[in-house]
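Chemist: got a structure for you, letters missing:
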């Protein structure tokens, strides 16, 4: 799961296809259900495999806002613009 590819999908065993919203941390990304975008998951990918941790909409929004602030400080305007667009579609 690399930040260079903005469209990454994975299959959740219960909820089906998930769409990656953003990178959260090393080996950790935020995903949402593809169509409704109402269920959010932190997905960790490490040597033990893939782990899905459900998170609430408010927590997901705060994590995405924090990621936007980090990207803005680091000066990556293209990544910021893409993530800002995702934020607006998902939370506004």
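Modeler: Good, I have the coordinates. None of the values given here were measured: they were computed from a predicted structure. Numbers count the residues shown, from 1 in each chain.
Chemist: C-alpha only now, for contacts and for neighbours.
Modeler: Will do.
Chemist: any idea which helix or strand carries the nearest residue to residue 87 once chain neighbours are set aside?
Modeler: Excluding the flanking residues, the one nearest residue 87 by C-alpha to C-alpha, 6 or more residues apart in numbering is residue 64, at 7.2 Å. Using DSSP states H and E, residue 64 falls within helix 57-74.
Chemist: contact partners of the lengthiest strand in the chain?
Modeler: Ranked by number of residues, the top strand in the chain under DSSP state E is strand 16-25. In this structure, residues lying in contact with strand 16-25 by C-alpha atoms under 8 Å, 6 or more residues apart in numbering are 2-3, 6-12, 29-34, 63-64, 67, 83, 86.
Chemist: list the buried residues in that strand.
Modeler: Neighbour-count burial for strand 16-25, counted by 16 or more other C-alpha atoms under 10 Å, picks out 18-24.
Chemist: assumed residue 4 was part of a strand.
Modeler: No. Counting by DSSP: H, G, I helix; E, B strand; the rest coil, one finds residue 4 to be coil, located in no strand.
Chemist: and here is the other one:
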């Protein structure tokens, strides 16, 4: 989480990486409005974008935060907590 990652969505333009959800699945949001969220994963035909709602995106981030805290990954947890506050509050 030390570097910023971006993807170009074919319809919605530039997306930024919010966090890793699980292996090979990441949560991205539209760069400026932070209103549209996508779970992005590598599929058979390349990157696949699964649109999800803001509430579901928030739950994914909170679940990731719990996992980081339980695993003792406090630096990553602190970074994700800041992202959570900036994105959802």
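Modeler: Yep, it's here. Since the structure is predicted, the reported quantities are computational estimates derived from the model, not experimental observations.
Chemist: and residue 38 of the second structure, what pairs with it in the first structure?
Modeler: Under the alignment (TM-score structural alignment), residue 38 of the second structure maps onto residue 41 of the first structure.
Chemist: what strand or helix carries its match?
Modeler: Counting by DSSP H and E, residue 41 of the first structure is part of strand 40-46.
Chemist: distance from that strand to the second structure after superposition?
Modeler: Compared with the second structure after fitting, strand 40-46 of the first structure has a mean deviation of 1.0 Å; criterion: mean C-alpha distance after the TM-score superposition for the first structure.
Chemist: circling back to that earlier point, list the residues that contact the residue nearest to the match of residue 38 of the second structure when sequence neighbours are not counted.
Modeler: Closest residue to residue 41 of the first structure apart from its sequence neighbours, by C-alpha to C-alpha, 6+ apart: residue 54 at 4.3 Å. For residue 54 of the first structure, the contact set (C-alpha under 8 Å, 6+ apart) comprises 39-42.
Chemist: could you redo the last one with a cut-off of 10 Å?
Modeler: The contact partners of residue 54 of the first structure, taken as C-alpha atoms under 10 Å, 6 or more residues apart in numbering, are 30-32, 39-43, 60.
Chemist: which one in the second structure is aligned with it?
Modeler: Per TM-score structural alignment, the equivalent position to residue 54 of the first structure in the second structure is residue 51.
Chemist: and residue 17 of the first structure, by the same measure?
Modeler: Per TM-score structural alignment, residue 17 of the first structure is aligned with residue 14.
Chemist: give the aligned equivalent of the residue nearest to residue 87 of the first structure in the second structure.
Modeler: In the second structure, residue 64 of the first structure lands on residue 61 (TM-score structural alignment).
Chemist: tell me how many other residues crowd its match.
Modeler: Using other C-alpha atoms under 10 Å, residue 61 of the second structure has 21 other residues around it.
Chemist: so what's it up against?
Modeler: 18-21, 27, 67, 80-81, 83-84, 88.
Chemist: farthest pair in those residues?
Modeler: The distance between the two most remote of those (C-alpha to C-alpha) is 18.7 Å, for 67 and 88.
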